[in-house]
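Chemist: Sequence first, then the predicted structure:
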Amino acid sequence: MVTRRLDEERESAILRATYDLLAECGYQGLRVDAVAARAQASKATLYRHWPTKAGLVIDAVKFCKAAPEDLPDTGSLRGDLVAWFTEMATLMNGDQGPLLAGLFAALQSEPELAAELRSMRDSKAVYAEVICSRALARGELRPGYNPDLVDEIVPAQMFMRAFALGEPLDAEFVDHLVDDIILPLLQA
């Protein structure tokens, strides 16, 4: 059976409604009938295009989640990292922070969602490599650096500070993360 593709406006309305409801009630509380009502679509349409709630949520997050158009290029490794981590902190300090924290909490009980979110993470793993390779070309890093350390450490530190400790992701924290943790590890 061939499923007809939704028109762009219809798909946008459904994904936006999903994202907004996700922010309001979390993954566990999200119901397809509520999405259908808010988007003025039928449940059948939603299930035809997104057979699983996890697939619908992941598409909504990909569609609605703010992301930098381009990676910062300030001319220095430190500047690039500060700019990038500041963008991440701004995102987590805003409406998307609690939404993403709720999604990560749902990973324990929702294996399909976990698999989908992990695939999204892999698509961003190249960011650190791009920033580090530019730093290598400028002579700021030596061959053998490990860009994976950025992804291993930075999101965990930000989530821990923002959601477990309830402390701000401010410029002082970003400077500490860059100067005291990430730069020494990359330059070791």
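Modeler: Noted; the coordinates are in hand.
Chemist: use CA for all of it now, contacts and neighbours both
Modeler: Will do.
Chemist: Assign Asp70 to helix, strand or coil.
Modeler: coil (DSSP: H, G, I helix; E, B strand; the rest coil).
Chemist: Excluding chain neighbours, give the residue nearest to Leu15 in space.
Modeler: Ala60 (4.5 Å; CA to CA, 6 or more residues apart in numbering).
Chemist: Test my guess that the one you found contacts Glu11.
Modeler: No. Ala60 is beyond contact range of Glu11, at 9.6 Å (criterion: CA atoms under 8 Å).
Chemist: Of all the residues in the host helix or strand of Ile131, which ones are buried?
Modeler: Element membership for Ile131 (DSSP states H and E) is helix 126-137. Going by neighbour count (16 or more other CA atoms under 10 Å), the buried part of helix 126-137 is 127-129, 131-136.
Chemist: Check the offset of it from the chain's centre.
Modeler: In terms of CA atoms, centre = their mean, to the nearest Å, the centre of helix 126-137 is set 20 Å apart from its chain centre.
Chemist: just stretch 173-188 next, same as before
Modeler: 21 Å.
Chemist: before we move on, what about stretch 153-169?
Modeler: Centroid displacement of stretch 153-169 relative to its chain, using CA atoms, centre = their mean, is 14 Å.
Chemist: what about Gln157, which helix or strand?
Modeler: Residue-wise, Gln157 maps onto helix 148-159 under DSSP H and E.
Chemist: now Ala67
Modeler: Assigned by DSSP H and E, Ala67 falls outside every helix and strand.
Chemist: Look at it and say how many residues are nearby.
Modeler: Ala67: 11 surrounding residues under other CA atoms under 10 Å.
Chemist: got another, please set it beside the one above:
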Amino acid sequence: MTGTPARRRRAGELESAIRVAVLDELHERGYPGLTFEGVARRAGTSKPVLYRRYPTRAAMAIDAFVSSRVATPPADFAGPLREDLVALISGMLMRVGADGVATFRGVIGEVDDATVARVGALVMSQVEGWLGGILDRAREAGELGPTPAPARVVRAIVALMRNEVLFVFGAGQAPDVEGIVDDVIVPLLRATTASPR
């Protein structure tokens, strides 16, 4: 693909074009085939422009992936609790997709611990925010007890989601989202939010 000729664009427009180009390159070539040259050509910009924004191709892939896959909720959450949890996990599986799993696996081997922690915290805060809204609504509706779910319970739910994405879905198996919600997540939430006796 030849891409469009380079031209002056507003920062937001250029940033959006770069992100789309990165995602298209990842989809067509996979993470091993992602290059600054390919992205620059597809986005209609130059490699120096990319280098000013991204120190590595991993940083470029992370930016495009996070901005496109976890910037907005994957579903409309309106209750009840079970349906919201199924929609959250299923929506994240669809959003990440096979491309996302492959990208994550490629990126993780190239970045330092600080980058892994930063990206993990960013994704975690987004998912925790969505989950927090779901749990608040469920508590108000009487589906959960009056006590907020402990932070470690919320982190455990996110860890279960991550496991389903990377090691079940990512290994070509069909995730059992409803089973996880019914057998693990809802009982855990009900037990940890119940009124103390």
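Modeler: Nice, thanks for sending it over. Because the structure is a prediction, the values reported are computed rather than measured.
Chemist: Trace the residue nearest to Leu15 of the first structure over to the second structure, please.
Modeler: Aligned counterpart of Ala60 of the first structure in the second structure: Ala64 (TM-score structural alignment).
Chemist: And the helix or strand harbouring its match, what does it pack against?
Modeler: In this assignment (DSSP H and E), Ala64 of the second structure forms part of helix 57-69. In terms of contacts (3 or more CA pairs under 8 Å, 6 or more residues apart in numbering; DSSP states H and E), helix 57-69 of the second structure is packed against helix 11-29, helix 81-108.
Chemist: out of the ones you listed, nearest to Tyr54 of the second structure?
Modeler: helix 11-29 (10.9 Å; CA to CA).
Chemist: Helix 11-29 and the helix or strand following that closest one, what's the angle between them?
Modeler: The C-terminal neighbour of helix 11-29 of the second structure among helices and strands, as given by DSSP H and E, is helix 36-43. Per axes from the mean of the first three to the mean of the last three CA atoms, to 10 degrees, the angle that helix 36-43 of the second structure makes with helix 11-29 is 120 degrees.
Chemist: Specify, as a residue range, where helix 36-43 of the second structure falls in the first structure.
Modeler: Helix 36-43 of the second structure covers residues 32-39 of the first structure once aligned (TM-score structural alignment).
Chemist: Between Ala60 and Glu11 of the first structure, which is the more surrounded one?
Modeler: When neighbours are counted by other CA under 10 Å, Ala60 of the first structure and Glu11 differ, and Ala60 comes out ahead with 22 against 18.
Chemist: can you tell me which residues contact Ile182 of the first structure?
Modeler: Going by CA atoms under 8 Å, 6 or more residues apart in numbering, Ile182 of the first structure touches 149-150.
Chemist: Go again with 7 Å.
Modeler: The neighbourhood of Ile182 of the first structure, defined by CA atoms under 7 Å, 6 or more residues apart in numbering, consists of Val150.
Chemist: Tell me the spacing between the corresponding residue of the second structure for it and Met161 of the second structure.
Modeler: Taking TM-score structural alignment, the alignment pairs Ile182 of the first structure with Ile185 from the second structure. Separation of Ile185 of the second structure from Met161 of the second structure (CA to CA, to the nearest Å): 10 Å.
Chemist: try Ala121 of the second structure
Modeler: 15 Å.
Chemist: List the contacts of the residue sitting nearest the centre point of the second structure.
Modeler: Nearest to the geometric centre of the second structure sits Val70, at 4.3 Å (CA atoms, centre = their mean). Going by CA under 7 Å, 6+ apart, Val70 of the second structure touches 123, 126.
Chemist: for Ser46 of the second structure, same thing?
Modeler: Ala40 are the contacts of Ser46 of the second structure under CA under 7 Å, 6+ apart.
Chemist: Tell me how far Leu46 of the first structure lies from Glu11 of the first structure.
Modeler: Distance, Leu46 of the first structure to Glu11 of the first structure, by CA to CA: 10 Å.
Chemist: just Asp180 of the first structure next, same as before
Modeler: Spatial separation of Asp180 of the first structure from Glu11 of the first structure under the definition CA to CA is 44 Å.
Chemist: Leu22 of the first structure too?
Modeler: As judged by CA to CA, Leu22 of the first structure and Glu11 of the first structure stand 16 Å apart.
Chemist: so who does the aligned partner of Ser119 of the first structure in the second structure touch?
Modeler: By TM-score structural alignment, Ser119 of the first structure lines up with Ala121 in the second structure. Counting by CA under 7 Å, 6+ apart, Ala121 of the second structure touches no other residue.
Chemist: host element of Ala121 of the second structure?
Modeler: Using DSSP H and E, Ala121 of the second structure maps to helix 113-140.
Chemist: Quick one: map Ala156 of the first structure onto the second structure.
Modeler: Match for Ala156 of the first structure (TM-score structural alignment): Asn163.
Chemist: for that match, what are its contacts?
Modeler: Counting by CA under 7 Å, 6+ apart, Asn163 of the second structure touches no other residue.
Chemist: Please repeat the previous calculation with a cut-off of 10 Å.
Modeler: Applying CA atoms under 10 Å, 6 or more residues apart in numbering, one finds that Asn163 of the second structure lies in contact with 157, 169-170, 175.
Chemist: Same check on Asp59 of the first structure?
Modeler: Asp59 of the first structure makes contact with 15-16, 18-19, 50, 53, 65, 116, according to CA under 10 Å, 6+ apart.
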